[in-house]
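Novice: Here is a sequence with its predicted model. Questions after.
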Amino acid sequence: MEAKLFSPYTIKGVTLKNRIVMSPMCMYSSHNEDGHVQNWHQTHYTSRAVGQVGLIIVEATAVTAQGRISPRDLGIWSDDHIEGLQELVNLMKEQGAKTGIQLAHAGRKAVLEGEIIAPSAIAFNEKSKTPKEMSKEDISETIVAFKNGAKRAAKAGFDIIELHGAHGYLLNEFLSPLSNKRSDEYGGSVENRYRLLREVIDAVKTVWIGPLFVRVSAHDYHDEGLTAEDYITFAAWMKEQGVDLIDVSSGAVVPAHITVYPGYQVKYAETIKNGADISTGAVGLITSAIQAEEILQNDRADLVLLARELLRDPYWPRTAAKELGVQIESPQQYERGWM
């Protein structure tokens, strides 16, 4: 049986050489609170491209300065950020990787000086700052910020954009009834709670024609929260709007105890894929090639995203190929070591 992990995958005209994706992971490595790419980012991401990762999604990159998770987050709120991101894209592409960027707004989980914003004035936990409830003007400005971020991502040369709708950040906060207590058209019903994400997707698609992913937290781990079944509805709406793939994670919209084990989130990707008939990516303690191959062979997801495992081993695709008995190309400079 041919290893599906190393088969190409084409989505809206972009072909990944394999199904291995580097999940976006914040590096908190920008200096001077300016959001610019540093040498560290170039070394970190390019190493995984040399390691033969098919798609590398750059960490959560803030569409506004107020929307950073931390003062050291990458930013895409200014045209001044384009040059550094473009250099980073070119370095990854030279090594054969396709490139993605995750556009993000931290909402109430921003750990910054000054005012932070959210759908409702509810702090994440007792140690967190209470956010300001967003006005209609704040919402409109945020939609424009995502649109402008997408425009800058296109100028930087990224192949794929992912919207960060997971892990308790702003778009996720609007989706979940646990964090959205609004009484206007952006709160209450399922349709209303989806409205901000709908408007962000529509705005982004006016300036972006490439593949569009959305990362979601498909389980709130709370009796009154959302589950993967709820996300089938959201995913169906996203598909209608032209979203190409749902990157399925879970949790972090409210404090919760989560029992984790290898592949613990794969079932959510499978539920959404089958329920909404949309492509999905699976993530969550996926560490071995056999595990990744099982997910793909059984059509539980279309792509496999690795996070911490790619921090431990930048050349994990080579490790996986050896485990599956597959020959893959290696950088010419490394051939004598990878024979």
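Specialist: Structure received. This structure is a prediction, so every number in the text was calculated from the model and none was measured.
Novice: hey, let's count contacts and neighbours off CA atoms from now on
Specialist: Noted.
Novice: Name the helix or strand for residue 152, please.
Specialist: Per DSSP states H and E: residue 152 is located in helix 136-156.
Novice: Could you pull out the buried residues of that helix?
Specialist: Buried positions in helix 136-156, judged by neighbour count with 16 or more other C-alpha atoms under 10 Å: 139, 142-154, 156.
Novice: Look up how far residue 30 lies from residue 39.
Specialist: 10 Å (C-alpha to C-alpha, to the nearest Å).
Novice: also this one, for the comparison:
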Amino acid sequence: MKDLFDMVEFGDLKLNSRIVRTGLWESQREKSGNMTPEIYNRYENMAASGVGLIITELFSLYPRDVFSKYTNTVNYSRFVREARDLTDLVHIYDVPIFAQLGLVQYNKRLEQNIKVEDVTVEDIRKIQTDMIVAAQKFDYGGFDGIQLGLGNYYFLSRFINPTFNSRTDKYGGSTLNRLRMVLEMIKVIKNTTKLHINCRLNAFDGTTNGMTLNETIDIAKLLEKHGVDSLQITRPRSPQFFTRENRQKNPLIKAAEEIIDNVSIPVILGGGVNSQNQINDLLNSTSIDFISMQRPFVNDPSFLVDWQIEGNGESHCITCNNCYWKKTSTCHIRPCKPEYYSPSI
């Protein structure tokens, strides 16, 4: 039988459990972007808890992107030095860590949130170059991998979606053409870094003439063929979907299984679980091997320690989504013990 605390392989990496922590907002950074002692302490508590893989809070590609005031960016002078301190700390516990890179809106001078069809080929080359440079910074900073945001309603998810991409050049039309911008980047990242490449991908989006599960499967196959090492399956506006009332109704489970059946790389189910028994039941009744959690780690970065002791643990997160709406990396309803967020004395 599978258990969430199994030691498992994840591509070329070895994980201490099947639990993947995925971050979102970073509210404890300094205004200059620098990491604080509270951030290092939180990551150390997560790494020591029994988590298998840590995916960081979002790093914004551009400092003036719509989410950049709620996240760190890669664009400050001490980023690589501080990233190395963070990754060295996590690696003490034999836990791999991926940097999550996000581009939500593409802005150019006075033009804001430029539509996919209005992005020029020169713009595409700039975005690709900036993402490749960010990946190289992550590599220098000691990260084991990079997560590219192809899901939710981030810029690249819209670029590969026929609802938003009506281009008539080689970056529009067929599935391959709409994915071309991403595939070109992946090739260079693979050739210039040692990073494991993970893509966060929508299973479907529910828009008219938009992404269906069948096309997502085609995209997953193309990503694998061109060097992507793993996938995380999500959906647009997933934090709004996963509430206390509907956490048992998760359509991503069936979608993730269908994707797993069509690729040979690891696939992570993104969100929707809250208890040890629920996760183990899911692991043993489906083909899913890896589970992502975000808000339970906001509520308590060390909750997995209690789960290992209790054997039937349940997160104290009530899925109120205040951390999402208020865009913070700390819990508003049930603050954790002070030592979980403050540096050790």
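Specialist: Yep, it's here. Treat the numbers as computed from the prediction; the structure is a model and nothing was measured.
Novice: Need the TM-score from the superposition.
Specialist: The TM-score (TM-score structural alignment, normalised by the length of the first structure) is 0.82; 310 aligned residues with a C-alpha RMSD of 2.8 Å.
Novice: Please, where are all the strands along the first structure?
Specialist: 9-11, 14-16, 20-22, 55-62, 98-104, 117-118, 132-133, 160-165, 212-217, 245-249, 279-283, 303-306 (DSSP state E).
Novice: Let's have these in a markdown table, adding mean neighbour count and distance to residue 289 of the first structure.
Specialist: Putting those into a markdown table (neighbours: other C-alpha atoms under 10 Å; distance: least, C-alpha to C-alpha, whole Å) gives the following:
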| stretch | mean neighbour count | distance to residue 289 of the first structure |
| --- | --- | --- |
| strand 9-11 | 15 | 17 |
| strand 14-16 | 16 | 18 |
| strand 20-22 | 27 | 10 |
| strand 55-62 | 26 | 16 |
| strand 98-104 | 26 | 20 |
| strand 117-118 | 26 | 40 |
| strand 132-133 | 18 | 45 |
| strand 160-165 | 26 | 24 |
| strand 212-217 | 25 | 23 |
| strand 245-249 | 26 | 19 |
| strand 279-283 | 28 | 13 |
| strand 303-306 | 25 | 10 |
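Novice: Would you mind giving those strands as CSV with distance to residue 178 of the first structure added?
Specialist: Converted to CSV, these look like this (distance: least, C-alpha to C-alpha, whole Å):
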stretch, distance to residue 178 of the first structure
strand 9-11, 34
strand 14-16, 37
strand 20-22, 30
strand 55-62, 23
strand 98-104, 20
strand 117-118, 12
strand 132-133, 14
strand 160-165, 15
strand 212-217, 13
strand 245-249, 17
strand 279-283, 24
strand 303-306, 27
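Novice: For the residue nearest to residue 139 of the first structure when sequence neighbours are not counted, give me its contacts.
Specialist: Among residues not flanking residue 139 of the first structure along the chain, residue 196 sits closest, at 7.7 Å (C-alpha to C-alpha, 6 or more residues apart in numbering). Residue 196 of the first structure is in contact with 139, 143, 171, 174, 186, counting by C-alpha atoms under 8 Å, 6 or more residues apart in numbering.
Novice: Then residue 142 of the second structure?
Specialist: Taking C-alpha under 8 Å, 6+ apart, one finds 83-84, 87-88 in contact with residue 142 of the second structure.
Novice: if you look at these, which of them are in helices?
Specialist: The helices, defined by DSSP state H, take in 83-84, 87-88 from the contacts of residue 142 of the second structure.
Novice: Got a PyMOL select line for the buried ones in those residues?
Specialist: Those of those that count as buried under 16+ other C-alpha under 10 Å are selected in PyMOL with:
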select buried, resi 83+84+87+88
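Novice: Could you provide the ones in helices among the contacts of residue 142 of the second structure in a markdown table, with additional columns for distance to residue 106 of the second structure?
Specialist: A markdown table is the format used below for these (distance: C-alpha to C-alpha, whole Å):
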| residue | distance to residue 106 of the second structure |
| --- | --- |
| 83 | 25 |
| 84 | 28 |
| 87 | 29 |
| 88 | 33 |
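Novice: Which one of the ones in helices among the contacts of residue 142 of the second structure is nearest to residue 293 of the second structure?
Specialist: Nearest to residue 293 of the second structure out of these is residue 87 (C-alpha to C-alpha; 19.9 Å).
Novice: counterpart of that closest one in the first structure?
Specialist: By TM-score structural alignment, residue 87 of the second structure lines up with residue 89 in the first structure.
Novice: Same question for residue 54 of the second structure.
Specialist: For residue 54 of the second structure, the aligned residue in the first structure is residue 56 (criterion: TM-score structural alignment).
Novice: residue contacts, its match?
Specialist: Going by C-alpha under 8 Å, 6+ apart, residue 56 of the first structure touches 21-24, 45, 48-49, 97-100.
Novice: ok, now with 7 Å
Specialist: 21-22, 97-100 (C-alpha atoms under 7 Å, 6 or more residues apart in numbering).
Novice: for residue 157 of the second structure, same thing?
Specialist: Neighbouring residues of residue 157 of the second structure by C-alpha under 7 Å, 6+ apart: 150-151.
Novice: hang on, isn't residue 310 of the first structure packed against residue 316?
Specialist: Yes: in this structure residue 310 of the first structure lies within contact range of residue 316 using C-alpha atoms under 7 Å: 6.4 Å.
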